[in-house]
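[1] only geometry, no sequence info:
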């Protein structure tokens, strides 16, 4: 949470340096961008889940997972990010995607097998 630079610091508290406020604003912007990127990612993975359900494919793809782990840990290393963190973050996201795919597969089976149309504007 950022401190409003217009608001005085609470009594007894140290004033927050302007550079920290600027850095926090940038961090907040990056956090917002990450949320938007994740929302976009989940739109696409939802469609993958729908297509997997229609094709009778399993929600998880271990071969793809291994390829992605190798690719993303390499990217993380090159970017100066801890590859273990990158793998843990990817695992968190993939777990959520698989949960969505399992739910989609169940919905697909209950609906008699129709494939929903991707609404890219939703």
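    Yep, that arrived. Model, not experiment: these values are computed from the prediction.
[2] Could you use CA atoms for every contact and neighbour count after this?
    OK.
[3] List the residues that contact residue 64.
    Neighbouring residues of residue 64 by C-alpha atoms under 8 Å, 6 or more residues apart in numbering: there are none.
[4] mind checking the SS state of the spatially most central residue of the chain?
    The residue lying closest to the centre of the chain (C-alpha atoms, centre = their mean) is residue 38, at 3.4 Å. Under DSSP: H, G, I helix; E, B strand; the rest coil, residue 38 falls in the helix class.
[5] That one and residue 111: what is the separation?
    The gap separating residue 38 from residue 111 is 28 Å, by C-alpha to C-alpha, to the nearest Å.
[6] repeat for residue 48
    Distance from residue 48 to residue 111, by C-alpha to C-alpha: 17 Å.
[7] who has more neighbours, those two?
    Applying other C-alpha atoms under 10 Å to residue 48 and residue 111 shows that residue 48 carries more neighbours, namely 16 against 10.
[8] What separation do you get for that one and residue 59?
    9 Å.
[9] again with residue 87
    Distance of residue 87 to residue 59, given as C-alpha to C-alpha: 19 Å.
[10] Over to residue 102?
    In terms of C-alpha to C-alpha, residue 102 sits 6 Å off from residue 59.
[11] Overlap in contacts, these two.
    With C-alpha under 8 Å, 6+ apart, residue 102 and residue 59 have common neighbours residue 49.
[12] which is the next helix or strand following whichever strand or helix holds residue 66?
    Using DSSP states H and E, the element containing residue 66 is helix 62-79. Toward the C-terminal end, the helix or strand that comes next after helix 62-79 (DSSP H and E) is helix 83-110.
[13] What residues sit buried inside that following helix?
    83, 86-87, 90, 97-98, 100-105, 108 (16 or more other C-alpha atoms under 10 Å).
[14] by how many degrees do it and helix 62-79 diverge?
    150 degrees (axes from the mean of the first three to the mean of the last three C-alpha atoms, to 10 degrees).
[15] ok, and here's another one to check against it:
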């Protein structure tokens, strides 16, 4: 076979490869533009104290990408995989922007940073109840940590009871865990929460209390790897490992929830 006959296919392949390289270059240019736009979105949200993560928006993106993949005759799983990586990077970047550009909540963050605990800070609209938090984050209550403040008369001390958002306190178990008489245990009224803790209603956190307080974590919290809890205000929350949350609280672990069957 002559050299001229061999050169034909090679030239054709070389031409296609040049075209592929040009398409790749265009894809990367478009990807850069996309990240530049999402960077502006992240800064816009941070400047206005908006939640960096919007699950409704993400769900609509997934549906839209599915439709586009079908329209272009592409493998949907492959396309969703590519855009899944993009969304993950954008989420991480938005969380990073929110952490650096949103005012931090003093001692809570200082303590976490001193202990080198990784966390994600989320600034959001004011909340008062677990239902409010569910409405913002679209997460099950079992992934959230709620806090209730109790007072024991003998000995005189306060108890910070931390449970999953879906659970209820078993008073007898709580008294046993705190080693106080059940009859001397009372729940601090909502109207007194701020005067007792210095924290507004809706912002009770499960860590960062002084020696007057005993923090007790319900054991089932540790069944959830990553949990959401208040950062000490009703407009700031934290996402972190449940084991790290227990560690930073300096509290004890015990079964203090009401039994409602297997979980």
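    Structure's in. What do you need? These figures come from a predicted structure and were not determined experimentally.
[16] just to revisit the earlier point, so the helix holding residue 66 of the first structure matches what in the second structure?
    Under TM-score structural alignment, the match for helix 62-79 of the first structure in the second structure covers residues 55-72.
[17] Comparing stretch 37-49 of the first structure with the second structure, how large is the average distance?
    When the second structure is overlaid, stretch 37-49 of the first structure sits 0.5 Å from its aligned residues on average, using mean C-alpha distance after the TM-score superposition for the first structure.
[18] That stretch aligns to what range in the second structure?
    Per TM-score structural alignment, the counterpart of stretch 37-49 of the first structure in the second structure is residues 30-42.
[19] Give the buried residues for that stretch.
    Those would be 38, 42, for stretch 30-42 of the second structure by 16+ other C-alpha under 10 Å.
[20] what does that stretch contact?
    By C-alpha under 8 Å, 6+ apart, stretch 30-42 of the second structure touches 52, 90, 93-94, 97-98.
[21] Including distance to residue 150 of the second structure, could these go into TSV?
    Converted to TSV, these look like this (distance: C-alpha to C-alpha, whole Å):
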residue	distance to residue 150 of the second structure
52	34
90	41
93	39
94	37
97	37
98	34
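[22] among these, which two are most distant?
    90 and 98 (12.1 Å; C-alpha to C-alpha).
[23] Which strand or helix spans residue 30 of the first structure?
    Using DSSP H and E, residue 30 of the first structure falls in helix 18-55.
[24] just the angle between that helix and helix 83-110, please?
    Using the same axes, to 10 degrees: helix 18-55 of the first structure against helix 83-110 is 40 degrees.
[25] Against residue 35 of the first structure, how distant is residue 84 of the first structure?
    Residue 84 of the first structure is 21 Å from residue 35 of the first structure, by C-alpha to C-alpha.
[26] cool, and residue 74 of the first structure?
    23 Å.
[27] and if you look at residue 87 of the first structure?
    For residue 87 of the first structure, the distance to residue 35 of the first structure - C-alpha to C-alpha - is 18 Å.
[28] what does residue 50 of the first structure give?
    Distance from residue 50 of the first structure to residue 35 of the first structure, by C-alpha to C-alpha: 22 Å.
[29] of the two, who's got more company?
    Neighbour count, other C-alpha under 10 Å: between residue 50 of the first structure and residue 35, residue 50 has more, with 28 against 12.
[30] Quick check: that one touching residue 103?
    No. At 9.9 Å, residue 50 of the first structure does not count as touching residue 103 under the criterion of C-alpha atoms under 8 Å.
[31] Now do residue 70 of the first structure against residue 34 of the first structure, distance only.
    Following C-alpha to C-alpha, the distance that separates residue 70 of the first structure from residue 34 of the first structure is 22 Å.
[32] Hmm, I typed the wrong one, I wanted residue 73 of the first structure.
    Distance from residue 73 of the first structure to residue 34 of the first structure, by C-alpha to C-alpha: 18 Å.
[33] Am I right that residue 122 of the second structure is in a helix?
    No. Residue 122 of the second structure sits outside any helix when classified using three-state DSSP, being strand.
[34] Could you count how many residues lie near it?
    24.
[35] cool, and residue 187 of the second structure?
    Quick note: residue 187 of the second structure (other C-alpha under 10 Å) scores 14 neighbours.
[36] Please name the residues that touch the residue nearest to it when sequence neighbours are not counted.
    Leaving aside its chain neighbours, residue 187 of the second structure sits nearest to residue 150 (4.3 Å; criterion: C-alpha to C-alpha, 6 or more residues apart in numbering). Contact analysis of residue 150 of the second structure by C-alpha under 8 Å, 6+ apart lists 158-161, 185-188.
[37] Make TSV out of these and add distance to residue 245 of the second structure and secondary structure.
    Formatted as TSV, the contacts of residue 150 of the second structure follow (distance: C-alpha to C-alpha, whole Å; DSSP: H, G, I helix; E, B strand; the rest coil):
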residue	distance to residue 245 of the second structure	secondary structure
158	19	strand
159	17	strand
160	14	strand
161	13	strand
185	25	strand
186	25	strand
187	23	strand
188	23	coil
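[38] Can you tell me which of those residues is closest to residue 253 of the second structure?
    Nearest to residue 253 of the second structure among those, with distances taken as C-alpha to C-alpha, is residue 161, at 10.2 Å.
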